[in-house]
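# Fold the following for me, if possible:
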Amino acid sequence: MDRIFANRMEAGRALGQLLRAYAKREDVIVLALPRGGVPVAFEVAAALKAPLDLLMVRKLGVPWQEELAMGALASGGALYVDRRLMREADVSEPEFERVLAEARLELARRETLYRAEHPAADVTARIAIVVDDGMATGATLHAAVRALRSRAPAKIVVALPVAPPDGRARLGDAIDEYVCAMTPRMFFSVGQFYRDFDETTDDDVRTLLASAFKPQRP
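Next up, the predicted model:
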């Protein structure tokens, strides 16, 4: 029987157990995909005793079904578009361009709001563990890891609480390692595997980041 996580924090703790091999290593950094990935990544970073940062990315949802990603946009301009899904959903180019323009504005807003005085961490030659609360189409992660790869990490590990059985195949050679707590055969949405899947708010993100960025006592 497939597990149901109580909430994103519990999912993060479960994921942290699966990533124990990366604990207490100075070359590891945990990167959260806002907003839903932040509570999960916060717990992963705590379990591994690793720094936490953001990997800014914005899903491009089908206009009449926003949870269905037809692509994603990441900071730095990295763009992934699922043209097959666009055709199947009958999304026109003008409709796509409108969604893309809105995503650019929202991504810039979040970058300013979440980062404040904390610039993006240097990931050069580090093991980057990319965390979200789950994967459906894979579009968001595709854009995120494409942007991340340009920053020259030593290794990209994607870590997820739940994803479809073909989740690893969907990401192809864009990543180096894939860790997933659950790959249920009957997968319809990420939210079906959480009892509490309420939307993560801007305030939630800022609170968790303020705690993660706080200098630790030796």
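
# Every contact and neighbour count from this point should use C-alpha atoms.
OK.

# which residues make contact with the lengthiest strand in the chain from outside it?
Assignment by DSSP state E gives strand 65-74 as the longest strand of the chain. Strand 65-74 is contacted by residues 55-62, 79-83, 85-86, 100, 103-104, 107, 137, 139-140, 142-144, 147 when judged by CA atoms under 8 Å, 6 or more residues apart in numbering.

# to compare against the first, here's another:
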Amino acid sequence: MFKDRTAVGHLLAAKLGVYKTVPGVVLAVPCGGVPVAYYVAKELGLPLDLVLVKKIGHPNNKEYAIGAASLTDHVVVPQPDVPASYIEQELLRIRKRLAEMSRKFRGDAAAINLAGKTVIVIDDGAATGQTLLRTLSLIKKSQPAKVVVALPVASRPAMQILEKEADEVVVCLIPSDFYGVGAYYENFTEVSDDEVSYYLDKLNRLQRAG
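The predicted structure follows:
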């Protein structure tokens, strides 16, 4: 069991030490992935940005990801019972939220260009891996040199599907019986928008000073 997201960030950074000298970028899945990714980016000396992608859930089960959307692109696995009008409505709703997040967390700064770089995607854990799977499909459209998924904890089914989409998957813990991501943390309190801004600003100041 991990103490909290910051503690496991150090563990994950140690497993990713080979990428310290590689041109790359750490992408955090907000909000829970940000404290983990902060320490990885800090210790590897890499820039940190956010994965501004949200899943498109099935209309009958919002937790089941049938696709994902970014501000500029989307992917959808065709579903016979999902009309195009639903996808259009979801794209509008999701992009409105993503635009708000971009303004709040990035301000006027542009997203980091991923082309030709090693991209390390970090979240605080993966139960099914379906949302991350759709997210990776979008990230790969930016033509990175390599995509690495790094997670504190993941279920075996999540590992299996992520390994098919990512070039490498690095995980600290793969329980034989998975009880949900939060079950493996002593402290799994929700990460606020203010905390996300804090970690992004802190890393920017450290890297500018260094």
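
# TM-score for this pair?
Superposed pair, TM-score by TM-score structural alignment, normalised by the length of the second structure: 0.85. Supporting alignment: 207 aligned residues with a CA RMSD of 2.5 Å.

# hang on, the earlier thing: mean deviation (superposed) between the following helix or strand past the longest strand of the first structure and the second structure, please.
From strand 65-74 of the first structure onward toward the C-terminus, using DSSP states H and E, the following helix or strand is strand 79-81. Comparison of strand 79-81 of the first structure with the second structure after fitting gives an average deviation of 4.1 Å (mean CA distance after the TM-score superposition for the first structure).

# The first structure: strands as residue ranges?
For the first structure, the strands defined by DSSP E cover 28-32, 52-54, 57-62, 65-74, 79-81, 127-131, 155-162, 177-182.

# Tell me who's in contact with the residue positioned nearest the centre of the second structure.
Centroid-nearest residue in the second structure: V29, 2.9 Å away (criterion: CA atoms, centre = their mean). With contacts defined as CA under 8 Å, 6+ apart, V29 of the second structure is in contact with 50-52, 121-123.

# Top of these by number of neighbours, please.
I122 (30 neighbours; other CA atoms under 10 Å).

# Now do the longest helix seen in the first structure and strand 65-74, the angle between them.
Assignment by DSSP state H gives helix 93-115 as the longest helix of the first structure. Computed by axes from the mean of the first three to the mean of the last three CA atoms, to 10 degrees, the angle separating helix 93-115 of the first structure from strand 65-74 equals 70 degrees.

# ok, and what's touching helix 93-115 of the first structure?
Residues contacting helix 93-115 of the first structure (CA under 8 Å, 6+ apart): 56-61, 63, 73-75, 202, 205-206, 209.

# how about the nearest residue to L71 of the second structure, chain neighbours excluded?
With sequence-adjacent residues excluded and distances taken as CA to CA, 6 or more residues apart in numbering, L71 of the second structure is closest to R95, at 5.5 Å.

# ignore the last one, L85 of the first structure
Going by CA to CA, 6+ apart, L85 of the first structure has M70 as its nearest residue, at 6.0 Å.

# Can you tell me what the one you found aligns to in the second structure?
Correspondence of M70 of the first structure to the second structure, assessed by TM-score structural alignment: A65.

# What is the burial count for its match?
Applying other CA under 10 Å, we find 22 residues neighbouring A65 of the second structure.

# quick revisit: in JSON lines, list the contacts of V29 of the second structure along with distance to D81 of the second structure.
As requested, the contacts of V29 of the second structure are exported to JSON lines (distance: CA to CA, whole Å):
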{"residue": "L50", "distance to D81 of the second structure": "32"}
{"residue": "V51", "distance to D81 of the second structure": "29"}
{"residue": "L52", "distance to D81 of the second structure": "27"}
{"residue": "V121", "distance to D81 of the second structure": "32"}
{"residue": "I122", "distance to D81 of the second structure": "32"}
{"residue": "D123", "distance to D81 of the second structure": "31"}
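
# now the first structure: which of those residues match?
Contacts conserved in the first structure for the contacts of V29 of the second structure, using both residues aligned by TM-score structural alignment, their matches' CA atoms under 8 Å: 50-52, 121-123.
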